[in-house]
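*Asks:* Sharing a model prediction with you, sequence too.
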Amino acid sequence: MKLELIATSTFGLEAVVKREIESLGYKIIKSEDAKITYIGDERAIVKSNLWLRCADRVLVKMGEFEALEFEELFQNMKGIPWEEWIPADGNFKVNCTSVKSKLFSMRSCQSVSEKAIIERLKETYGMERFEKTGAEYVVKVTLLKDRATITLDTTGEGLHKRGYRQNAVTAPIKETLAAAMVQLSFWREGRLLVDPCCGSGTIPIEAAMIAKNIAPGLNRHFAAEKWDIIPEKIWKEERKAAFQEIQDDKDIRIQAYDINPAAIEAAEENAADAGVDDCIVFKRMNMTELEALEQGGIIITNPPYGERIGEKDEIRKIYNKLKNFLKQNPSWSLFMITPDKTIEKQVFGKPADRRRKLYNGNIEVCYYQYYGVKPAK
């Protein structure tokens, strides 16, 4: 079955997600703010959920149309062949958003859309009442400038829920963003990676998973696994193929530090659950003790932001340590996210080689990239 799929993403990560989709062999139709549309089939739903590291969700595009009145919304929603996806016992739900549209009441849009789906299924199954005891189907109605895009969520819990982070510390970075930070850096196997503010270990764990080619969705389940339209055989085949793609013979050297002993303990447990504890060295250490273990290393980090009184001074000490470290070790590179927009001028005294606006949850951050000089052979 030929399908139009949509991978949603955090603003700023569209190009990364696009490359991931293309690496899976699928044709991109359109790349927009926070979503990439591409062509696939039932197997593409499975592979996308298993392998996309930086996307938030994988959606099936069910329809798109103009909706200026509720009657238009109802008739177009009813015209979608929902019975091809939702069985008689399907537990379907409707979520709506509306931006710059005449149909601005999300509650009304949800009610009209759900009624349209029920009417369509009534005609198909000859039923007056739906118990909704089966698999879950989340329908999303997105209204933007009077144009409705209708999608079906195949993912369930967001793709950042890898399944390994059972233990987290305050204000953890999302796994999808951590993976993007690694992919946007120059780090590869054989090169030392250091995270001096590792928290619960998300950045080093994601880096190790990338290096070992571990599919990020391998140890979790997805909403579409319970759908009749995708045979269980496909899920088993793709999981088996993903296991066979894991590479355990890579030269992976990752050091991760944190001053908080609880964070280090959580990070070690998370790394073990992710299957990468064999290639990450975790250590309780004040980042002011950071030393260059060799030339040409790379720092990828998400330092604490510090909003309370006294914290900002501590954060500035971390920034100054990183600045001095780079001065003393010019072959090292730094990749860091922070909401602080004064870093370049007030700390490093020079513009970053590259910067990118991203979001860590609802917090706008900047991904600063300072490149080290290539060490002499």
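*Replies:* Noted; the coordinates are in hand.
*Asks:* switch to C-alpha atoms for all contacts and neighbour counts from now on
*Replies:* OK.
*Asks:* Centre of this structure to the edge, which residue is at the far end?
*Replies:* Ranked by distance from the centre of the chain (CA atoms, centre = their mean), the top residue is residue 126, with 40.7 Å.
*Asks:* next SSE after the longest strand that the chain contains?
*Replies:* Criterion DSSP state E: the longest strand present in the chain is strand 55-66. Note on strand 55-66: by DSSP states H and E, the next helix or strand toward the C-terminus is helix 70-78.
*Asks:* Pasting the second one now:
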Amino acid sequence: MSKLKLIATSAFGVESVVARELRQLGYDQLSTENGRVTFTSDELGLCRSNLWLRTAERVLLQVGEFSARTFEELFQQTRALPWEEWLPANALFPVEGKSIKSQLHSVPDCQAIVKKAIVERLKRSYKLEWFPEDGPRYTVEVALLKDTVTLTLDTSGAGLHKRGYRQLAGPAPLKETLASAMILLSRWQPEQPLLDPFCGSGTIPLEAALIAQNRAPGLKRNFVSEQWPNLPKQLWQEAWQEALDLWQPSLPLRIFGSDIDPEVLRLARVHAQEAGLAEQVHFQRLPVAQVRSRFDYGHLITNPPYGERVGEKSEAALLYQELGTVWRNLATWSLHFLTTERKPEQYIGKRWDKSRKLYNGRLECHYFQFFGPRPPSPRRIQDSGKVSSPASQLD
């Protein structure tokens, strides 16, 4: 199989988590930049990365990269690329674009020129003058950054945060990719209890269950590149079979979610049913101040209300204070939460141990982590996100 240059895109702040996931998949030739991790793989790796990456937004296939300051340079260098290696004669290939700090700042013009250059290349390759574009979809992206042009094909289709279980959404839903990043950054292990006291429609508990069961997040969805005739079907079948073999659906879990809103809890239960996790993840209607647990050495991982709108700041501050009280009462637990608040220690009663800037959509947030004591005799397991080493079963 040929070597490919692939790009896993991500939200800002999550790049190192995506890079760690790729290394766990066995892809060590990678480089990290803002919003993306570039790695070298083969066609099977294209399939596996789409199926397994929990925190990436998309997987792009890089067709070419070059410097261009004029439209003529953009046209000529785009036309010189081997588009026929991927695009069949009937390919549907819309062109999307973005430009940052580049001389070629008109995105519509860049899109039109790239489209024309690809057509000219395909005319020469297929000896045709007209292309019906009624076949499989190959979305082309032209991305310009400081006069460097990167041309890619989107191999994912719908964003990777779409796992297939969340058809409904409550207000301000947390993306599945960000929820997974929060969990993977938390040091939580599948044999430990996990509780989200502001669970909303259930994203954090459900993503934690997928991680614990070593279930590929893309197992219940499809990808646009499955329809590409030049990507052998048996590679997808091999990737799917590997994912099924490594999935541990019977692994017992102690994962809980609670919320005060009965409507979002209804959505959470629907999503758990859709994900096949209704028996493994438990939801309860409960105000945060009443949250308790009989378990030790667990993790509170949550995305509480931010109070961004006028009049809501005082309500959010009260919730943070209650969250701090709950955590202090759970003496052996760790606390991890995402917020726009810059000084959470005034509510939690202790300075945070780690902080990381993350973006919830376009909103700049901070992920604060307050670590509890280590278990007296912690059972070490290999990283639960690693495909080749599924999470161990509970005692």
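*Replies:* Happy to help now that I have it. All figures in this text were calculated on a predicted structure; none of them were measured in a lab.
*Asks:* Any idea what the TM-score comes out to?
*Replies:* Overlay of the two chains. TM-score (TM-score structural alignment, normalised by the length of the first structure): 0.97; 376 aligned residues with a CA RMSD of 1.3 Å.
*Asks:* Just tell me what the residue farthest from the centre of the first structure corresponds to in the second structure.
*Replies:* Using TM-score structural alignment, the partner of residue 126 of the first structure in the second structure is residue 127.
*Asks:* Quick check: which element contains residue 267 of the second structure?
*Replies:* Element membership of residue 267 of the second structure [criterion: DSSP H and E] is helix 262-274.
*Asks:* with the first structure superposed, average distance for that helix?
*Replies:* Its matched residues in the first structure lie on average 0.9 Å from helix 262-274 of the second structure after superposition (mean CA distance after the TM-score superposition for the first structure).
*Asks:* from the middle of its chain, how far away would the next helix or strand after that helix be?
*Replies:* The element immediately downstream of helix 262-274 of the second structure (helix or strand, assigned by DSSP H and E) is strand 281-285. Distance of strand 281-285 of the second structure from its chain centroid, counting by CA atoms, centre = their mean, to the nearest Å, is 24 Å.
*Asks:* Residue 100 of the second structure and residue 359 of the second structure, how far apart?
*Replies:* 19 Å (CA to CA, to the nearest Å).
*Asks:* When the two are compared, which one has more neighbours?
*Replies:* Shown here are residue 100 of the second structure and residue 359; by other CA atoms under 10 Å, residue 359 has more neighbours (19 against 14).
*Asks:* tilt between the longest helix along the second structure and helix 71-79?
*Replies:* Secondary structure of the second structure read by DSSP state H shows that its longest helix is helix 107-126. Computed by axes from the mean of the first three to the mean of the last three CA atoms, to 10 degrees, the angle separating helix 107-126 of the second structure from helix 71-79 equals 40 degrees.
*Asks:* once aligned to the first structure, how far is helix 107-126 of the second structure on average?
*Replies:* Once fitted to the first structure, helix 107-126 of the second structure is off its aligned match by 0.7 Å on average (mean CA distance after the TM-score superposition for the first structure).
*Asks:* C-terminal to that helix, what's the next element?
*Replies:* Remark: after helix 107-126 of the second structure, the chain's next helix or strand is strand 140-145, criterion DSSP H and E.
*Asks:* Please state the offset of that next one from the chain centre?
*Replies:* The chain centroid and the centroid of strand 140-145 of the second structure are separated by 21 Å under CA atoms, centre = their mean.
*Asks:* and what of stretch 352-367 of the second structure?
*Replies:* 15 Å.
*Asks:* what sits up against it?
*Replies:* Under the criterion CA atoms under 8 Å, 6 or more residues apart in numbering, residues 11-14, 174-175, 178, 182, 336-342, 344-345, 368-371 lie in contact with stretch 352-367 of the second structure.
*Asks:* Roughly how far does the residue farthest from the centre of the first structure sit from residue 119 of the first structure?
*Replies:* Residue 126 of the first structure is 10 Å from residue 119 of the first structure, by CA to CA.
*Asks:* hey, where'd the strands end up in the stretch 251-395 of the second structure?
*Replies:* Using DSSP state E, counting those that start in this stretch, the strands of the stretch 251-395 of the second structure run over 255-259, 281-285, 299-302, 334-339, 354-360, 363-370.
*Asks:* Determine which stretch of these is the most buried.
*Replies:* Compared across the strands of the stretch 251-395 of the second structure, strand 299-302 shows the largest average neighbour count, a mean of 27 (mean count of other CA atoms under 10 Å).
*Asks:* can you tell me the mean distance of that one from the first structure after alignment?
*Replies:* Here the mean offset of strand 299-302 of the second structure against the first structure after fitting is 0.5 Å, by mean CA distance after the TM-score superposition for the first structure.
*Asks:* mind listing what's buried in the longest helix of the second structure?
*Replies:* For helix 107-126 of the second structure, burial by neighbour count (16 or more other CA atoms under 10 Å) applies to 107, 110-111, 113-115, 117-123.
*Asks:* So which other helices or strands are in contact with it?
*Replies:* Under the contact criterion of 3 or more CA pairs under 8 Å, 6 or more residues apart in numbering; DSSP states H and E, helix 107-126 of the second structure touches helix 71-79, strand 95-100, strand 140-145.
*Asks:* now the ones you listed in CSV, with distance to residue 151 of the second structure?
*Replies:* Listed next are those as CSV, based on distance: least, CA to CA, whole Å:
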stretch, distance to residue 151 of the second structure
helix 71-79, 8
strand 95-100, 9
strand 140-145, 5
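*Asks:* Pick the most deeply packed of these.
*Replies:* Mean neighbour count, computed with mean count of other CA under 10 Å, is highest for strand 140-145 among those, reaching a mean of 22.
*Asks:* quick one: it to helix 107-126, angle?
*Replies:* Using the same axes, to 10 degrees, strand 140-145 of the second structure lies at 130 degrees relative to helix 107-126.
*Asks:* I'd like the buried residues of helix 107-126 of the second structure written out as a markdown table, with distance to residue 22 of the second structure added.
*Replies:* Converted to a markdown table, these look like this (distance: CA to CA, whole Å):
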| residue | distance to residue 22 of the second structure |
| --- | --- |
| 107 | 31 |
| 110 | 32 |
| 111 | 31 |
| 113 | 34 |
| 114 | 30 |
| 115 | 32 |
| 117 | 33 |
| 118 | 31 |
| 119 | 34 |
| 120 | 36 |
| 121 | 33 |
| 122 | 33 |
| 123 | 37 |
